[in-house]
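Got a predicted structure plus its sequence, pasted below:
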Amino acid sequence: MKEDRLYEDIKYDISDLKTALVAGGYDRAADLPLCKEHLDELASLADTYGFEVVAKEPCSIRTIDAALYFGKGKIQELKEKAEKVGADVVIFDEEISPNQQRNLEKIFKRPVIDRTELILEIFSQRAQTKEAMLQVELAKSHYQLPRLKRLWTHLSRQTAGAGGATKGAGERQIEIDRRLIRKRISKLNREIKEVQRQRETQRHARVRSGIPTFAIIGYTNVGKSTLLNALTEAEVLMEDKLFATLDTTTRKFILPNHQEILLIDTVGFIRKIPHTLVAAFKSTLEEAVYTDILLHLVDVNHPLAEEHAESTYEVLKELGSKEKPIITVLNKVDLLQNKTLIARFKLKYPRVVPISAKTGEGFEELMKMMASVVKDLRKVVKVRIPQKDYALVSELMEEGRVITQDYEGNDILMEVEIPAVMEHKVKEYLEDDSPCKSP
């Protein structure tokens, strides 16, 4: 959004724009509350980028207009509203096509963007690690590819005005830019694979260290960084903004039972994640897939706290992390009026702890539960593995922490700490004096 653009003959520099009108659609009257909730989130996103939101407009829509998304009458109403409140930019909650975007900008005489473009720009602002920056640039490249015509229309108009019969300067520039962007996409994909390979090596080193890892997950702005700071006294960025944390942050922590653990802060979830951003978003959540335990933080004061929890579990299911031990941490209980909500969470989820990351309320109970889950997480086993099954030895060395290793004839004798989920793989190889051997 930093580049200059032309909407008809008016030139805008988006980075100079200050005020925004946000708009979203709903089909039935029953969907209006959800539409308003989505617009509230979109307004928070706009605020995070730096816009002042001057109007939020939920719009009834029966069918999507191919040219304008909303019907002409509704678009005219939005145009008049934008002019009345002095909105510099109009932001649509739904993803709009390149053609719709061009048509809308001609009518509004101001920039029109959608949720995807807004989030891309926020990701660009917040990315700090190499992989996050690469993923964001890749997502932006895919997003820009079908929208090149929007950036070069003015050159085509100038050529046409001069009576040019061949391809206009704009068309030629679009073809050049398409080739450059496709080339850049290929290069970015190669670089991302290399960074992911390096990160995989780091993860394996972490597993071999035997230190249990916790990922703090949850919706944006629920207090994840506040919790990390309170537990570890780490100076992690805390803002009342969505995506204050985009990259993962890892800190060591000692539980009261002297167990050392690693705490990993992750990017906050949002609803309606645009499909072009799924890869970039999930790359920042991959650490959650590879950690041992998940701390699922919920803002218990949010009116849609239960829906947010459900949405988080759906994302975890997609990531393949739903089977991991999960501690549901209900944050901001110091502000909670309706205590029955805690009871509902405890009925639905197996491990629930109400806390206040701000005041420290509930921390003792939380740390006891963390220690309890860690205790059940890994097992020490003694195994005798024949040489023909050496593939299992490699797997144990990869996934576990070898304490001792020896050889007896063609057998490999090992004492190894392994994830509890691997117990079934070593059952037939257990030595009689193994701690896990059944009597």
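Structure's in. What do you need?

alpha carbons only for contacts and neighbour counts from here, please
Will do.

how many neighbours does the residue lying closest to Ala127 once chain neighbours are set aside have?
Once flanking residues are discounted, Ala127 sits nearest to Met133: 5.3 Å by CA to CA, 6 or more residues apart in numbering. For Met133, the neighbour count with other CA atoms under 10 Å is 19.

and the gap between Met133 and Lys140?
Taking CA to CA, to the nearest Å as the measure, Met133 falls 11 Å from Lys140.

Tyr290 - nearest residue in space that isn't next to it in sequence?
Per CA to CA, 6+ apart, closest to Tyr290 is Arg203, 7.5 Å.

Thr276 too?
Ala139 (6.1 Å).

Quickly find the element holding that neighbour.
helix 130-144 (DSSP states H and E).

helix or strand right after that helix?
helix 148-161.

the inter-axis angle of whichever helix or strand comes after that next one versus helix 148-161?
Sequence-wise, the next helix or strand downstream of helix 148-161 (DSSP H and E) is helix 169-209. Here helix 169-209 points in a direction 170 degrees away from that of helix 148-161 (axes from the mean of the first three to the mean of the last three CA atoms, to 10 degrees).

who does helix 169-209 touch, helix- and strand-wise?
Here helix 169-209 touches helix 130-144, helix 148-161, helix 390-399, strand 401-408, going by 3 or more CA pairs under 8 Å, 6 or more residues apart in numbering; DSSP states H and E.

adding another structure so you can compare the two:
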Amino acid sequence: MSEINLSLEQAILVHVNFPQQHNSEDLTELQLLVSSAGVQALQTISLNRSAPDTKYFVGTGKAAEIAGLIEQAQANLVIFNHALTPAQTRNLERLCQTRVIDRTTLILDIFAQRARTYEGKLQVELAQLQHLASRLVRGWDGLDRQKGGIGMRGPGEAQLETDRRLLRARVKALQARLEKLTVQREQSRRARQKAATPVISLVGYTNAGKSSLFNRMTDSDVYAADKLFATLDPTLRQLNLPLVGKVVLADTVGFIRHLPHNLVAAFKSTLQETREADLQLHVVDAADPRKTDNMQQVAAVLEEIAADQIVQLTVYNKIDLLDQAPRIEYNEYDLPVAVYVSANTGQGIDLLIKAIAQLLSQKHLYLKLALPPEQAVWRARCHEQHCIEDEYFDDDGNCHLTLSIAEAVWQRWLKQSNGELENYVVNTADI
């Protein structure tokens, strides 16, 4: 299940426009997905409907038209730019006498092609198996299934139960392996936190140029291409920034409209880098006419994975395609909120580094804590962070600390303590 392998397929594309839906799928994006998967699109069928048809999604007449077009064009695959139910997929395959896949299956195939690391392959296989679980029935339509009562079960039912049991066992084994890798990743993350190394995460819509920007900033050679999901496996590099020192830059998988939930769940540990970052660089393709909608889709995914509260700097990439000059935009507090750059030519990279350094270094907090004896672990963390300016114990054994601490570190500690640390603050003031 590691790879569906749609390469060299010849397909008919089907896109349905639902005028009443404001967040419907994009036809141009479907064509990019198909191209990224290595599929040759022979023809595209686009139609309008007020609602999906229960049986064929597109209606009986249009489904028959698609079946005729398949025979005429000698296609061997039909790709829908929508999520199909198992029943709709089965009905369409019976009518068209060829394979039918939906948008989710297509994205899973691209992920399978891109996965290179051991963890990435496990994550993709887990997502594929979870997606396959509700579709096992399709492989055994020719066999009898349950007819009711003991002794009345046909061979198809027995085969289905066997497949489901094997699938559950495989899913359980994959989850166990990924859990071990998650523990290892968490240990590395804790080591960075103890060293107070800020983490900068690149986020953005797929094909916005995140990997190209990553390579430009870190002088790396991470694979970058003009394809959707060219990057799948996360990559981390360390670099030195003025006024900040050492930071870790993380390149992550790009987002897309209606990212399949199975993928979000499977890539939980990978997306942890985005959730735990001190700063997010939201990379936007400035030359894409759909950039505003793409930014909204990224915001929706960040909210879904609980990463929408991180300080964010918008990076408008590919300004060389628009003949724009690099610049920094500031808000009313004189803090950078957007930078215009070109990862391809290197324009504006110095401005981006300047903006990052300003955001990571500009804000510290002056805190006074009164920690009871049972919270000595946080006293130890403060010493590890080297942020204590004064310290003494009262007669009850409470530890009184005066801290000068970066706001990003303090916010991370609050998250780790589920907000409990806030109860021990005596007073706070910005410096």
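On my side now, so go ahead. Computed from a predicted model, the values in this text were never measured in an experiment.

Any chance you could compute the TM-score here?
Scored by TM-score structural alignment, normalised by the length of the second structure, the superposition of the two chains gives a TM-score of 0.82; 408 aligned residues with a CA RMSD of 3.5 Å.

related to what we said a few turns ago, the residue nearest to Ala127 of the first structure pairs with which position in the second structure?
Alignment note (TM-score structural alignment): Met133 of the first structure maps to Lys121 of the second structure.

list the contacts for its match?
Ser2, Ala112, Ala115 (CA atoms under 8 Å, 6 or more residues apart in numbering).

ok, average deviation of the helix holding Ala139 of the first structure from the second structure?
Here helix 130-144 of the first structure, set against the second structure after superposition, deviates by a mean of 2.4 Å using mean CA distance after the TM-score superposition for the first structure.

What are the buried residues along that helix?
Buried residues in helix 130-144 of the first structure, defined by neighbour count with 16 or more other CA atoms under 10 Å: 131-141, 143-144.

Output those residues in JSON lines; the columns should cover distance to Arg378 of the first structure.
Listed next are the buried residues of helix 130-144 of the first structure as JSON lines, based on distance: CA to CA, whole Å:
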{"residue": "Glu131", "distance to Arg378 of the first structure": "30"}
{"residue": "Ala132", "distance to Arg378 of the first structure": "31"}
{"residue": "Met133", "distance to Arg378 of the first structure": "35"}
{"residue": "Leu134", "distance to Arg378 of the first structure": "35"}
{"residue": "Gln135", "distance to Arg378 of the first structure": "34"}
{"residue": "Val136", "distance to Arg378 of the first structure": "36"}
{"residue": "Glu137", "distance to Arg378 of the first structure": "39"}
{"residue": "Leu138", "distance to Arg378 of the first structure": "38"}
{"residue": "Ala139", "distance to Arg378 of the first structure": "38"}
{"residue": "Lys140", "distance to Arg378 of the first structure": "41"}
{"residue": "Ser141", "distance to Arg378 of the first structure": "43"}
{"residue": "Tyr143", "distance to Arg378 of the first structure": "44"}
{"residue": "Gln144", "distance to Arg378 of the first structure": "47"}
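
and which of those is nearest to Ile91 of the first structure?
Of all these, Tyr143 has the smallest distance to Ile91 of the first structure: 16.1 Å, by CA to CA.

how about that closest one, what's its partner in the second structure?
Per TM-score structural alignment, Tyr143 of the first structure is aligned with His131.

Quick check: its match vs Ile79 of the second structure, distance?
Taking CA to CA, one finds His131 of the second structure at 16 Å from Ile79 of the second structure.

in what helix or strand does the residue most central in space within the first structure lie?
Nearest to the geometric centre of the first structure sits Phe281, at 3.9 Å (CA atoms, centre = their mean). Assigned by DSSP H and E, Phe281 of the first structure falls within helix 278-290.

With the second structure overlaid, how far apart is that helix on average?
Mean for helix 278-290 of the first structure is 2.4 Å (mean CA distance after the TM-score superposition for the first structure).

Mind listing what's buried along that helix?
Ala280, Phe281, Lys282, Ser283, Thr284, Leu285, Glu287, Ala288, Val289, Tyr290.

for the equivalent of Asp308 of the second structure over in the first structure, what are its contacts?
Aligned by TM-score structural alignment, Asp308 of the second structure pairs with Lys322 of the first structure. For Lys322 of the first structure, the contact set (CA under 8 Å, 6+ apart) comprises Tyr313, Leu316.

what's the spacing between Lys322 of the first structure and Gly71 of the first structure?
42 Å.

before we move on, what about Glu260 of the first structure?
Distance from Glu260 of the first structure to Gly71 of the first structure, by CA to CA: 59 Å.

What does Ala23 of the first structure correspond to in the second structure?
With TM-score structural alignment as the criterion, Ala23 of the first structure lines up with Val14 in the second structure.

is it fair to say that match lies in a strand?
Yes. Applying DSSP: H, G, I helix; E, B strand; the rest coil, one finds Val14 of the second structure inside a strand.

could you list every residue that touches Leu295 of the first structure?
Phe214, Ala215, Ile216, Ile217, Ile326, Ile327, Thr328, Val329.

helix or strand for the closest residue to the fifth one other than its chain neighbours, which one?
Which is Ile326 of the first structure. What sits nearest to Ile326 of the first structure in space, not counting adjacent residues and going by CA to CA, 6+ apart, is Leu294, at 4.7 Å. Assessed by DSSP H and E, Leu294 of the first structure sits inside strand 293-299.
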